[in-house]
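> Just the structure for this:
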Amino acid sequence: MRPPPTPRAVRAARALTMVPGDAPLDDAALILAGRRILDVGPARRVLAGFHGPVDDLGDVVLVPGLVNAHAHLELSHLRGQAPPPAGFCAWAGWLFAAARDTAPPDVLAAAVAEVAGTGTAAVIDVAGRAGAAVARALRAAGLSGLVCREILGRRAGVSLDLPPQLADAAGDGVAATVCGHALYSTAPELLRRARAVCREHGTPFSLHLAEHAGEMELFTTGRGEFAAMLAGRLLPKGWQPPGRSPVAEAAAQGLLGPDTLAVHVVSLAPGDLDILARSEVTACLCPRSNVRIGVGVADAPALAAAGVRLALGTDSLASNDDLNLWNEARALFTAHPELPGRAVLEALTVNPARLLGRDDLGRLAPGSVGGWAVLPADLAQRLA
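Below you'll find the predicted structure:
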């Protein structure tokens, strides 16, 4: 058994605890053992009588370690290989051919180190074949998170049990569960079963939803380039469109609720905002991935105004340049400069932590295990 880490302290000009009701802390200090926070508050009180090492960071703002709400770390070997933005079909066609293998251990370890090194403390990762390797890499880096075995296909009776290797690899703050891929690629019965399994595990249910206009066209009319691409591959013979938006179809299939992480939600129909808000889903936005693929970006201000809880994710290095969540915040402000800074900071911290059921993440508070991150200077004016 390893000895417990020696407590150390961090001091900074300001801290945003993200604890409801807490005001910003000026001249703040934290005492930590590893990533676990033992105390937080005004430096004068916290450091009184503390005799361990103190790292004075100077004129910076501390925030909780971030939570990346959507990643595919097993695709990290595809960094820099995606084609120029040309729409979802072009990108998906490339990915089908490129993703025959998963990231080797050294590439996966480097990707996780990048995640940790840019202020992220936890990841909700969607995995196909390398879930166990991802879980081990997260644990080795001291990160928390959830690794989701992605369910695809139309065989309603397929087992949704976790692979033994993935179940064995979980632990130390890294949980494992299942998730759906998308409405067009996973049978409705499988999606409902997957959500039920997530409830048994006490984990959120993640689903790619309304990512692009072709998905909207598929479900409303059954026509278009995307429909032609899926015919004979993922859509069963005789499949008929439900004649409603993907969001409305997900609601009709019983897939939306407070436990649902709806990833992307770029292409929405009138009424979809109300469905998402009434369902109390968390919407995970991946703005740089959406732009890189060429599908537009989600209407974050409209989602926030409707009362939809937001989270942010990097998606994979098959559709993004890096795994730095701060760059997602920058992209969001570029697309929507009117978006309130508090909403973005909540999307990076407390919202995904709440979805995970982890009150020990997303906050600077005693007992939190997410450590801290330094708010980049160029974002401080917007977020602090």
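
> CA atoms for contacts and neighbours, from now on please.
Will do.

> where does G238 land in three-state SS?
Using DSSP: H, G, I helix; E, B strand; the rest coil, the structure places G238 in coil.

> Next, count neighbours for L234.
Residue neighbour count, defined by other CA atoms under 10 Å, stands at 16 for L234.

> tell me which residues in stretch 295-302 are buried?
Buried residues in stretch 295-302, defined by neighbour count with 16 or more other CA atoms under 10 Å: 295-301.

> Which ones among those map onto strands?
Nothing among the buried residues of stretch 295-302 maps onto strands, per DSSP state E.

> And the spatially closest residue to A329 that is not a sequence neighbour, which helix or strand is it part of?
The spatial neighbour of A329 that comes closest, neighbours along the chain excluded (CA to CA, 6 or more residues apart in numbering), is V344 at 6.8 Å. Assigned by DSSP states H and E, V344 belongs to helix 341-348.

> who are the neighbours of that helix, in terms of helices and strands?
Using 3 or more CA pairs under 8 Å, 6 or more residues apart in numbering; DSSP states H and E as the contact criterion, the elements in contact with helix 341-348 are strand 66-71, strand 309-312, helix 377-383.

> need the ones you listed in CSV with mean neighbour count and distance to A43, can you?
Written out in CSV, the entries for these read as follows (neighbours: other CA atoms under 10 Å; distance: least, CA to CA, whole Å):
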stretch, mean neighbour count, distance to A43
strand 66-71, 29, 23
strand 309-312, 27, 31
helix 377-383, 14, 21
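
> Here is a second sequence; please produce its structure as well for comparison:
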Amino acid sequence: MNYRKFQADHLFTGFEWFSNDSVLITSPGGEIVDLVPAAEAGEGITRVSGILSPGFVNCHCHLELSHMKGIIPENTGMVDFLVRVIQQRGFDAPIIKKAIEEGENSMLQNGIVAVGDICNTPNTVDQKKAGRLLYHNFIETMGFIENSAAQRFEASLAVYDQFARLYRTPAESVSIVPHAPYSVSPALFQMITRFPGNQLLTIHSQESTAEREFIEKGTGDLHRLYEALHIDISFYKPAKNGSLPSYLSHFLPNQSLILVHNTNTNSHDLEYVASGELPVANLYFCLCPNANLYIGNPLPDIDLLRQYRAVIVVGTDSLASNHQLSILAELQTIHRHFPHIEKVELLQWATLNGAEALQLDNVLGSFEPGKKPGVIVVKEDFSKVERLL
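Purely as a prediction, here's the structure:
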């Protein structure tokens, strides 16, 4: 076998720095064979400058919105952003298809090997048939009116079926998931969480102060969203037990959940998470800082999340709310605002943690024999990433 051999200034395994003298050995197809001292590696070593790392995992993306790049101006605020996405996402099919292809190409070029992708339509099915990236497809559904739950769920199930045909074991790669706590009724939550095989889910969570105000008080700026959608929400009664507990209660003990954005997550929420009373098996906190800044939301209190030992992962959100689909660009933003966080920790969020969150850590996320995690090299100042395998 013609092994591939790589050595860099630094080597990150997915969870720790490894000896700088080490050489990573892979099969020609990228399967990890071993990590050995350079003296034992033999000839044919490719030496690169920077940090050798497993490929990045993008835990939150909306690839189907790639055609909306630059359409929505920055700093609109959450409500106006949502209204504009709903009103302006309609484009001709060839434009949408081309933008999806370009979006996937950019993720490949930016060292991304797997994606948790939000799907409201089957528009990305054809692109994903090629298998260039690993995807977990989160079929998103929404409907805040109880009597529309069955109709809304059936529409999402039709999308689910089109993605399910791509996989031998659909439950491992496709889920039906709720959009956000303010857009899904209790009846629809129940249909989602009890759908057979639905063990990995995600939800837009605590993305703005308006969301918390509405969930806990029934007031605030989200009322403009319902007015724009011509939805009468006079029936709504605020949650008595707080924002996060109120909607986590819909999920089940065998389910893992990725909470996305978390810009308004506070110590009371995290005390609840740390209490051991969670209804779910695993909880992950996904950061999409560049989208937060684009929309005009604050960044999450990342130090608070770390203080409570939250399991952190990273996403890009969509090109409707970001300038690029690059996990490295997200790490750059986090590093700029939280320079005290060590790079080894940031890299773990973007590799092994992400792989675990998407339940792909048996093949991705770390340099361990038998895995095919991709091989990238990241400049030490986080300025550039290059895909090697």
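
> Grab the two from the buried residues of stretch 295-302 of the first structure that are most spread out in space.
Across these, the longest distance by CA to CA is 17.7 Å; it joins V295 and P301.

> what does F6 of the second structure align to in the first structure?
Alignment note: F6 of the second structure maps to V10 in the first structure; criterion TM-score structural alignment.

> I'd like to know how many residues surround that match.
What V10 of the first structure shows, counting by other CA under 10 Å, is a neighbour count of 20.

> same check, this time on the one 4 residues further on
Around R14 of the first structure sit 20 other residues, with neighbours defined as other CA under 10 Å.

> Contacts only, for it.
Applying CA atoms under 8 Å, 6 or more residues apart in numbering to R14 of the first structure gives the contacts 24-28, 59-62.

> is it true that G341 of the first structure touches A380?
No. Taking CA atoms under 8 Å as the contact criterion, G341 of the first structure and A380 are not neighbours in contact, 9.4 Å apart.

> related to what we said a few turns ago, show me what the residue nearest to A329 of the first structure aligns to in the second structure.
Looking across to the second structure (by TM-score structural alignment), V344 of the first structure lines up with L346.

> What number of residues are in the vicinity of R100 of the first structure?
Residues lying near R100 of the first structure (other CA under 10 Å) number 8.

> Then it would be within a strand, right?
No. With three-state DSSP as the criterion, R100 of the first structure is coil rather than part of a strand.

> can you tell me which residue in the second structure aligns to it?
Residue correspondence, TM-score structural alignment: R100 of the first structure in this structure matches G90 in the second structure.

> before we move on, what about V112 of the first structure?
Matched by TM-score structural alignment, V112 of the first structure corresponds to E104 in the second structure.

> Residue in the second structure paired with L356 of the first structure?
Using TM-score structural alignment, the equivalent of L356 of the first structure in the second structure is L358.

> How much space separates that match from L252 of the second structure?
Distance of L358 of the second structure to L252 of the second structure, computed by CA to CA, to the nearest Å: 17 Å.

> try F189 of the second structure
When CA to CA is applied, the distance between F189 of the second structure and L252 of the second structure equals 11 Å.

> More neighbours: these two, which one.
More neighbours sit around F189 than around the other of F189 of the second structure and L252, counting by other CA under 10 Å; the figures are 23 against 18.

> Tell me which residues touch the alignment partner in the first structure of the more buried one, please.
Using TM-score structural alignment, the equivalent of F189 of the second structure in the first structure is L191. For L191 of the first structure, the contact set (CA under 8 Å, 6+ apart) comprises 151, 179-180, 183, 255.

> circling back: can you count the residues close to the nearest residue to the match of V112 of the first structure once chain neighbours are set aside?
On the basis of CA to CA, 6+ apart, the spatially nearest residue to E104 of the second structure that is not a chain neighbour turns out to be L63, at 7.5 Å. Residues near L63 of the second structure, counting by other CA under 10 Å, number 28.

> Tell me if I'm right that L63 of the second structure and A320 touch.
No. Contact status for L63 of the second structure versus A320: not in contact, 9.7 Å apart, counting by CA under 8 Å.

> So what touches stretch 345-358 of the second structure?
14-15, 54-59, 114, 116, 136, 200, 256, 258, 284, 311-314, 327, 331, 361, 364-366.

> And for stretch 173-186 of the second structure?
For stretch 173-186 of the second structure, the external contacting residues (CA under 8 Å, 6+ apart) are 135-146, 149, 156-157, 160, 163-164, 167, 189, 192-193, 195, 197-205, 211, 214-215, 247, 250.

> Any chance of a PyMOL selection covering the buried ones in the residues you listed?
Here is the PyMOL command that selects the buried residues among these (16+ other CA under 10 Å):
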select buried, resi 135+136+137+138+139+140+141+142+143+144+145+149+156+157+160+163+164+189+192+193+198+199+200+201+202+203+204+205+211+214+215+247+250
